[in-house]
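Visitor: only the shape, not the letters, is given here:
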């Protein structure tokens, strides 16, 4: 069983909680599931706001996946105060928010509709922009810490 303790501040006082020991599996599964539901609802909201059909360019999925990559990079640049926060946000929220399956289906739809250029731009753009965004995430955290300090 995880033991909740208080971290000591440099002055010797207790100021923020943290957990020592393993996180119980049911708690981990619960926070990931809740995060996944929240992330999936966010993705659904973007898809509803930016619908497309057939061989139209799938902007909603591209934006969702690139934003998810950026946020994953940001998450990797910070140390959450609670061991359940990273699985909640990373595996849960961002795992539910981003989507490879929709990306694959939309790419297939573009190819089946002979929209070769759009399919190529969609695949290449998703990979290049996603990798760039995940790389920029920690830099955003580093720069914001420098500006705050």
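Guide: Alright, I've got the coordinates. Remember, it's a predicted structure, so these values are computed and weren't measured experimentally.
Visitor: rest of the way, CA atoms for contacts and neighbours
Guide: Fine.
Visitor: isn't there a strand covering residue 103?
Guide: No. Residue 103 sits outside any strand when classified using DSSP: H, G, I helix; E, B strand; the rest coil, being helix.
Visitor: and the spatially closest residue to it that is not a sequence neighbour, how many neighbours?
Guide: Spatial nearest neighbour of residue 103, excluding adjacent residues (C-alpha to C-alpha, 6 or more residues apart in numbering): residue 61 at 6.7 Å. By other C-alpha atoms under 10 Å, 25 other residues sit near residue 61.
Visitor: one more to weigh against that first structure:
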């Protein structure tokens, strides 16, 4: 695939990922001034798992597919900026526990999900390539 075409496909996949994030966020919970951002937490944890899985499967996934799925789809799907803004808004409302839970919980759960994804991906890739 040519570089310009790959760039276009990555951009389209990123748009699809952002749309998916919006849908999941809306399905899981409303995002209002007083709500806990559970939808974005779920998005970031599932996205971290999926990227970890894709990374673990690296030996059996075509490099261009990895770029489209990892950088494009999952890059558009996950969002650190929303976590940051949501945490600030919770803190501004003096909801210190919710702000800390959002920040620390997202980091801990997303890293654990990514590690699980990598481990499962490496195990699966070993079975697929062996």
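Guide: That came in fine, so what should we check first? Values in this document were obtained by computation on a predicted structure and should not be read as measured data.
Visitor: where does the residue nearest to residue 103 of structure 1 fall, secondary structure wise?
Guide: Using DSSP states H and E, residue 61 of structure 1 falls within helix 59-76.
Visitor: can you pull out the helices in structure 1?
Guide: Using DSSP state H, the helices of structure 1 run over residues 25-49, 59-76, 85-86, 95-97, 100-112, 116-148.
Visitor: report the separation between the alignment partner in structure 2 of residue 63 of structure 1 and residue 12 of structure 2.
Guide: Using TM-score structural alignment, the equivalent of residue 63 of structure 1 in structure 2 is residue 42. Remark: distance between residue 42 of structure 2 and residue 12 of structure 2 (C-alpha to C-alpha, to the nearest Å) = 23 Å.
Visitor: same check on residue 91 of structure 2?
Guide: In terms of C-alpha to C-alpha, residue 91 of structure 2 sits 35 Å off from residue 12 of structure 2.
Visitor: which residues sit in contact with the residue positioned nearest the centre of structure 1?
Guide: For structure 1, residue 94 is the residue whose C-alpha lies nearest the centre (C-alpha atoms, centre = their mean; 2.9 Å). If you count contacts by C-alpha atoms under 8 Å, 6 or more residues apart in numbering, residue 94 of structure 1 has them with 35-36, 39, 68, 71-72.
Visitor: counterpart of residue 123 of structure 1 over in structure 2?
Guide: Checking TM-score structural alignment: residue 123 of structure 1 goes with residue 103.
Visitor: count the residues that sit near that match.
Guide: The number of residues near residue 103 of structure 2, taken as other C-alpha under 10 Å, comes to 18.
Visitor: please name the residues that touch it.
Guide: Residue 103 of structure 2 neighbours (C-alpha under 8 Å, 6+ apart): 83-84, 87.
Visitor: much appreciated, bye for now.
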